[in-house]
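Visitor: coords please:
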Amino acid sequence: MSIADMVQKMIDDLNETMADAVKSDKGNNAAMTRVRKAMQAAKGAAQDVRMHISSIRNG
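Guide: Here you go, the predicted model:
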């Protein structure tokens, strides 16, 4: 998978989370949990991108 594909997937996943973010702003606790899980997944995906870039740079 290319770096661009990895980043685009992160963007797509975060865009899907926007509806839950709006619900979270209104106090919906279940939506808050879903947003928190999405943020944790984004953190992991970002780490995967960083590792992929490092592996390319280091040969």
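
Visitor: Every contact and neighbour count from this point should use C-alpha atoms.
Guide: Fine.

Visitor: And stretch 41-48, what's buried?
Guide: By 16 or more other Cα atoms under 10 Å, the buried positions in stretch 41-48 come out as 42, 45.

Visitor: cool, stretch 13-20 as well?
Guide: In stretch 13-20, counting by 16+ other Cα under 10 Å, buried: 14, 17, 20.

Visitor: can you list these in JSON lines and add secondary structure and distance to residue 47?
Guide: What follows is the buried residues of stretch 13-20, written out as JSON lines (DSSP: H, G, I helix; E, B strand; the rest coil; distance: Cα to Cα, whole Å):
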{"residue": "14", "secondary structure": "helix", "distance to residue 47": "16"}
{"residue": "17", "secondary structure": "helix", "distance to residue 47": "19"}
{"residue": "20", "secondary structure": "helix", "distance to residue 47": "23"}
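
Visitor: and this one, so I can compare the two:
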Amino acid sequence: MEKFQKVKELVAAIEADAEKFYNAGNNAAGTRVRKGMQDLKVLAQEIRTEVTEKKNAK
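Guide: Presented below is the predicted three-dimensional model:
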């Protein structure tokens, strides 16, 4: 559940940069959004692996 909380925090952190990129055209914010989304992808995969392991352990 700890990793899921990190996902929520990461999405919240990316939100400000997404706003700057899409509405203000700030390209540096776009780069930060892309990095944040990559981090989110890695974290999501970790959660998937953890859930699968826990499910199969039963």
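
Visitor: After superposition, what's the TM-score here?
Guide: Superposed pair, TM-score by TM-score structural alignment, normalised by the length of structure 2: 0.89. Supporting alignment: 56 aligned residues with a Cα RMSD of 0.8 Å.

Visitor: how about the buried residues of stretch 13-20 of structure 1 in TSV, adding distance to residue 28 of structure 1?
Guide: Below are the buried residues of stretch 13-20 of structure 1 laid out as TSV (distance: Cα to Cα, whole Å):
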residue	distance to residue 28 of structure 1
14	18
17	14
20	9
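
Visitor: Tell me the one among those residues nearest to residue 41 of structure 1.
Guide: Nearest to residue 41 of structure 1 out of the buried residues of stretch 13-20 of structure 1 is residue 14 (Cα to Cα; 9.6 Å).

Visitor: Spatially central residue for structure 2, please.
Guide: residue 40 (2.4 Å; Cα atoms, centre = their mean).

Visitor: can you tell me what part of structure 1 stretch 37-49 of structure 2 aligns to?
Guide: Under TM-score structural alignment, stretch 37-49 of structure 2 corresponds to residues 39-51 of structure 1.
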